[in-house]
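# My questions are about this predicted structure, shown below with the sequence.
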Amino acid sequence: MRLHTTIHTARLGATEFKVIRPARTPARAVLLDGPWYLNGWFDQEAAQITAGLWALAATSPRSLVHLPIRANAAGGPDTGAGRPLDLVLLHHSLQFAPSRWKELRGRLGPGRPCTVDLPAPDPDAEPDASGLHHRENRDRFRQGIHSETLFMTGSARTLREAAVQFADLARTGPGQVFNHGGRHFCRSVDCDPGDRDLHLEYCEEWPA
């Protein structure tokens, strides 16, 4: 799959960080910090772009991948209560403290365009169970919320498998029609047992 991005760099102290964003932020993507769950709603295009971002994060361990969608909630579907969030994906080896995100975000410039070609996430592929018993439990996502942003920190394997969930949402969601006439299809990204899983729902009907 081909993914159009912008690459931004900024320095915090002696360290320079690279932040990757989609060149065009999908308008039909919403992420909310609800009272019980972390919930996301995506149409087909948004799910496809987001699948690409998770796949990119899996191959970019020295970068933060940022999906700035919290402003979408104001014009999104009726999803109930919850605080709108952006999303940042990163490999655990980067060891970036989410508490520093607001400062880093404020230093990012307009960025430079970059087109990336990635293998498309395959919803039919068998899950990779090779790291399920990692002694430091790095093969389950760790999450944190700072500065209106959900941070999902994991290994390359977990990032790839999350990409598959979004790819399946884009592929299968449009074909699901239930008895109320609406379309409903869900997937989930598993997190550390001490955190909440990320619940994803395909949503085709958005306000005009």
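Good, I have the coordinates.

# Going by C-alpha atoms from here, please, whenever you check contacts or count neighbours.
Will do.

# From Asp128, how far out is Glu16?
Noted for Glu16: a distance of 32 Å to Asp128, by Cα to Cα, to the nearest Å.

# mind checking the longest strand of the chain?
Among the elements of type strand in the chain, defined by DSSP state E, the one spanning the most residues is strand 2-12.

# right, and the helix or strand after it?
Going down the chain from strand 2-12, the next helix or strand is strand 15-22, by DSSP states H and E.

# Summarise which helices and strands the longest helix seen in the chain is packed against.
Taking DSSP state H as the criterion, the chain has its longest helix at helix 156-172. Helices and strands touching helix 156-172, by 3 or more Cα pairs under 8 Å, 6 or more residues apart in numbering; DSSP states H and E, are helix 44-58, strand 186-189, strand 198-202.

# repeat that for 6 Å
Using 3 or more Cα pairs under 6 Å, 6 or more residues apart in numbering; DSSP states H and E as the contact criterion, the secondary-structure elements in contact with helix 156-172 are helix 44-58.

# take a look at this one as well, against the first:
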Amino acid sequence: MKLRLREFRPRTGPHEHRVVQPGRPLRHTSLRDPAPFGTLMGDHDGLSRLAGLFSFAAHSRHTIVHIPLRDGVPPDEGCGDLVDLVVAHQEAGLRPSKWPGLRRSLGRGTPLTVRTDEARTERHARAWEERPYARGRLRHSTHARTYFLIGDRDVLATAAAHFAHAAGWGPREKRVVKGHSAYVTSLSSELLPYPHGSRCPEVAICFKPYPPYAHFSRPGR
């Protein structure tokens, strides 16, 4: 997949960081604060680009991927606060408490085009699935109206595969032709459980076409 991004090089003291954002907003994609259960809802374009952005984060160990979602078209379903999304490889060394300062220093940025390798992402996602007792999980937290997902290559690739699956199969659900959202998959076993055996976290990934719904048809129709 070819992704058009904007690249930023903010500094905190002597350290330079690399931050990228989508080149254009994911207008019809939103995320409800996952505490402990959240909903990510998007159209085909949004879910496809999220798959690409997670794949890019999986193989860009020192890059922070910032996906502004609060400024899109507000969803007419769900409850909970809308949040942005930040995805990073664990080697990027991102601390959520430092993110507000980084975000304020982003500036204008410069255009960047990258390509992701879907076959490679699929291999790494499969590797994560095949080692159930020795695999990394995504650290997750909400800070400054932003949800953070931080992990190693294989678990980020697995999340990318979930979004690709939702983009491909969501439009085939029967209810979506009338504008309803459809649950397709979720991030759950990929997320670190809460301490002390409390409720397990989950982010439901749902497909929802954008209006006018009369212009939407299921694949093959």
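Received the coordinates, thanks. Quantities reported herein were computed from a predicted structural model and do not represent experimental measurements.

# Any buried residues in the longest helix of the first structure, and which?
Within helix 156-172 of the first structure, the residues that qualify as buried by neighbour count (16 or more other Cα atoms under 10 Å) are 156-170, 172.

# follow-up on the earlier one: the longest strand of the first structure maps to which residues in the second structure?
Under TM-score structural alignment, the counterpart of strand 2-12 of the first structure in the second structure spans residues 2-12.

# who are the neighbours in contact with Ser164 of the first structure?
For the record, residue 164 of the first structure is Val, not Ser. 121, 123 (Cα atoms under 6 Å, 6 or more residues apart in numbering).

# Where in the first structure does whichever strand or helix holds Gly101 of the second structure fall?
When elements are defined using DSSP H and E, Gly101 of the second structure is found to belong to helix 99-104. The alignment of helix 99-104 of the second structure onto the first structure (TM-score structural alignment) covers residues 101-106.

# on average, how far is the matching stretch from the matching bit in the second structure?
After superposition onto the second structure, stretch 101-106 of the first structure sits on average 0.4 Å from its aligned residues (mean Cα distance after the TM-score superposition for the first structure).

# just how off-centre is that stretch within its chain?
18 Å (Cα atoms, centre = their mean, to the nearest Å).

# Would you mark the buried spots in that stretch?
Neighbour-count burial for stretch 101-106 of the first structure [16+ other Cα under 10 Å]: 101, 104.

# Stretch 144-151 of the second structure now?
Buried residues in stretch 144-151 of the second structure, counted by 16+ other Cα under 10 Å: 146-151.

# Return the residue of the first structure aligned against Cys79 of the second structure.
Counting by TM-score structural alignment, Cys79 of the second structure lines up with Ala81 in the first structure.

# For its match, grab the count of nearby residues.
The burial count assigned to Ala81 of the first structure is 10, neighbours taken as other Cα atoms under 10 Å.

# Equivalent analysis for Ala97 of the first structure, please.
The number of residues packed around Ala97 of the first structure, counting by other Cα under 10 Å, is 10.

# what does Gly194 of the first structure give?
Burial measure for Gly194 of the first structure: 8 neighbouring residues, criterion other Cα under 10 Å.

# Report whether it is found in a strand, as I expect.
No: secondary structure assignment places Gly194 of the first structure outside any strand; it is coil (DSSP: H, G, I helix; E, B strand; the rest coil).

# for Leu31 of the first structure, helix, strand, or coil?
strand.

# for it, what are its contacts?
Residues in contact with Leu31 of the first structure (Cα under 6 Å, 6+ apart) are 39-40, 84-85.

# Nearest spatial neighbour of it, chain-adjacent residues omitted?
Closest residue to Leu31 of the first structure in three dimensions, ignoring its sequence neighbours and counting by Cα to Cα, 6 or more residues apart in numbering: Gly40, at 4.3 Å.
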